[in-house]
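**Student:** next one to model:
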Amino acid sequence: MDKLEGQVAVVTGGGRGIGRAIALALAGEGAAVVVSSRSKAELDWTVAEAKGLGVDGLAVEADATDRAAARQPVEAALERFGRIDIVVPNVGGVAGMHTCLDGGDEGFEATLLLNLTSAWWTIQAAMPTMRAQRYGRIITIGSTEALRANEGGPPGYVAAKHGLVGLTRQLAQDCGSSGITANCICPGWTNTAMVDFASTARHMGITEAEARAYATDRAALGCIMEPEDIAAMALLLVSPEGGRITGQALSVDGGYRL
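**Tutor:** Got it, this is the predicted structure:
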């Protein structure tokens, strides 16, 4: 325990789902956590749990899709703790459901902003301090769609997640000499509020049960992931044991579409 004692982590979208699970996993190893999202109530819940684990925590209400606001959790971490060691820009989602065949552009740019540009803004805010410290751990959150095309999925989401992998690899290349690693975790279907099988079923023209089967049948382990599964990989990547892993897109998906 306490592998991360004395370190400070920023996790955006840290009030629920994967972000919350990662924040609490880091807190469980001794890191102070700064979590952000647009919902203060959810953030307060995460911070309370982190403090229950014996570490300090801070909730920052901020909209990651606003350039200035995306920097606020990093700025708050530096003001409160004077350092930042781990950055996890976890905010993501889909701003419009359509396919390339629809010929429309509903939500395309908004989806790029939500998943890719917002991550860059938060990482960029932390970079000067990490380089000065000559230490840092960056984890972006991709998707199975960061590695392959989606069967009828939104092109903006697929493009943004592929872009995250490219950004992560470039960060690893450019910042390795400063003691900074960068990796992208690519979750499969995960039990979070974002995964709404009823909505997915409507989009695909099938039943909700069929939508769930669609997800599980394509995974070698026949499972849907839990947020804690993703957090376990994040913990490895920021721990001393993961210090030589960088520039990688790592699937945590139960063997989805092998």
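
**Student:** contacts and neighbour counts: CA atoms only from here.
**Tutor:** Fine.

**Student:** residues in contact with the longest strand seen in the chain?
**Tutor:** When the chain is parsed with DSSP state E, its longest strand is strand 180-187. Here strand 180-187 makes contact (C-alpha atoms under 8 Å, 6 or more residues apart in numbering) with 130-131, 134-144, 146, 164-165, 168-169, 171-172, 175, 225, 230, 233-234, 237, 243-253.

**Student:** now the other sequence, so there's something to compare against:
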Amino acid sequence: MTGWLEGNVALITGGGSGLGRAVAERFLDEGASVVVADRDPAKLSELVESAGGRADRIHTVEADVRSTADQHRAVSEAVARFGKLDTLVPNAGIWDYQRSITRLDGESLSAAFDELFAINVKGYLLAVEAAWRELVKTRGSIVMTLSNSAFYPNGGGPLYTASKHACRGLVLELAYELAPKVRVNGVAAGGMRTDLRGPESMGMADRSIETSFARSATTGDNPLLPLHDASVDPADFTAPYVLLASSANSSNITGAIIPVDGGIAARGFRTAAGGDDL
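**Tutor:** Take a look at the predicted model:
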């Protein structure tokens, strides 16, 4: 793919690091202008510095996806800077580090649910609410970051898995509600080296999946996946975003979710049961 997104203007939430940043950089490679929203100003500054000669096609917005004011400001700045909005990528999220319900009491479960769903689900809805009017004008598209947890168990704990199932529902419902003017699709990504953090309410705000990969003695090989030696670099998960954002190459695709997870569907469940030790 080269130049598939020439002239496209995209807004990516949580694009300061990890998969979001990889998508932003890939979109720039494909000719798009990119607006990146993230809570961390240092990550945004680093992204702009790394853009080099492409910095004129990138604009950053310090924003919290839980704030409708921030979401509307990001959309407004995108239109003010580049004149329109073609693609929205709701991507910002946190992980529960597979924390089982058996390790949560009612109070901690309630607090973590509110935080995780506010970012992973409400954040997506607020992004769409802020952007849909501009996307209708351009007959644009929405590409949501999902996960293998939108289909299968044990990619997270019950909170994360439920949040990604909810986002799977959003893809289908919004694909119906916004048709025929706006296409809505998703990318169900598997595990990768990224700075994905956990909920503050669970004491995991400073915990990063990248640290877990760094501690591993392997290069990321996972014997539970058919493509067990597939790359875990976020950049290698970005091609489906390009396809789904390209009106020339996916004009008849909506309500679809592309799995990029190393073939989990071909492998089946990890173990027969998860509660044998209870």
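
**Student:** re the thing from before, can you name the element that comes right after the longest strand of structure 1?
**Tutor:** With elements assigned by DSSP states H and E, the helix or strand that comes after strand 180-187 of structure 1 is helix 197-204.

**Student:** so which residues make contact with the helix or strand following that next one?
**Tutor:** Per DSSP H and E, the first helix or strand lying C-terminal to helix 197-204 of structure 1 is helix 208-217. Helix 208-217 of structure 1 has contacts (C-alpha under 8 Å, 6+ apart) with 189, 197-198, 200-202, 222-224.

**Student:** just among those, which is most surrounded?
**Tutor:** residue 189 (22 neighbours; other C-alpha atoms under 10 Å).

**Student:** separation between that residue and residue 37 of structure 1?
**Tutor:** 22 Å (C-alpha to C-alpha, to the nearest Å).

**Student:** ok, now residue 221 of structure 1?
**Tutor:** Taking C-alpha to C-alpha as the measure, residue 221 of structure 1 falls 32 Å from residue 37 of structure 1.

**Student:** and the two? Which one has more around it.
**Tutor:** Set residue 221 of structure 1 next to residue 37 and count neighbours by other C-alpha under 10 Å: residue 37 wins out with 25 against 12.

**Student:** wait, what's in contact with the more buried one?
**Tutor:** 12-15, 43, 60-64.

**Student:** need the max-distance pair from these.
**Tutor:** Within the contacts of residue 37 of structure 1, 43 and 64 form the most distant pair, 14.2 Å apart (C-alpha to C-alpha).

**Student:** pick out whichever of these two has more residues nearby.
**Tutor:** residue 64 (29 against 26).

**Student:** what's around residue 250 of structure 2, how many residues?
**Tutor:** Residue 250 of structure 2: 14 neighbours (other C-alpha under 10 Å).

**Student:** which residues touch it?
**Tutor:** Per C-alpha under 8 Å, 6+ apart, neighbours of residue 250 of structure 2: 243-244.

**Student:** what of residue 189 of structure 1?
**Tutor:** For residue 189 of structure 1, the contacting residues are 195, 215, 224-225, 253, by C-alpha under 8 Å, 6+ apart.

**Student:** again, only using 10 Å
**Tutor:** For residue 189 of structure 1, the contact set (C-alpha atoms under 10 Å, 6 or more residues apart in numbering) comprises 143-144, 195, 212, 215-216, 219, 223-226, 252-254, 256.

**Student:** among the contacts of strand 180-187 of structure 1, which are located in strands?
**Tutor:** Checked against DSSP E, the contacts of strand 180-187 of structure 1 include these in strands: 136-141, 249-252.

**Student:** what's the closest of the contacts of residue 37 of structure 1 to residue 23 of structure 1?
**Tutor:** When the contacts of residue 37 of structure 1 are compared against residue 23 of structure 1 (criterion: C-alpha to C-alpha), the nearest one is residue 14, at 6.5 Å.

**Student:** just give me the neighbour total for that closest one.
**Tutor:** Neighbour count of residue 14 of structure 1, defined by other C-alpha under 10 Å: 33.

**Student:** now do residue 56 of structure 2
**Tutor:** 11.

**Student:** which ones among the contacts of residue 37 of structure 1 lie within strands?
**Tutor:** Mapping those onto strands (DSSP E) picks out 12, 60-61.

**Student:** most neighbours among the residues you listed, which one?
**Tutor:** residue 12 (32 neighbours).

**Student:** which residue lines up with that residue in structure 2?
**Tutor:** Using TM-score structural alignment, the equivalent of residue 12 of structure 1 in structure 2 is residue 13.

**Student:** which secondary structure state does the closest residue in space to that match that isn't next to it in sequence sit in?
**Tutor:** Nearest residue to residue 13 of structure 2, sequence neighbours excluded (C-alpha to C-alpha, 6 or more residues apart in numbering): residue 37, at 4.7 Å. On the three-state scheme (DSSP: H, G, I helix; E, B strand; the rest coil), residue 37 of structure 2 is labelled strand.

**Student:** need the contact list for residue 37 of structure 2.
**Tutor:** 11-16, 20, 44, 59-65, 70-71, 73-75, 90-92.

**Student:** same check, this time on residue 126 of structure 1
**Tutor:** 10, 71, 73-75, 77-78, 83-87, 136, 138.

**Student:** separate out the buried members of these.
**Tutor:** 10, 71, 73-75, 77, 83-87, 136, 138 (16 or more other C-alpha atoms under 10 Å).
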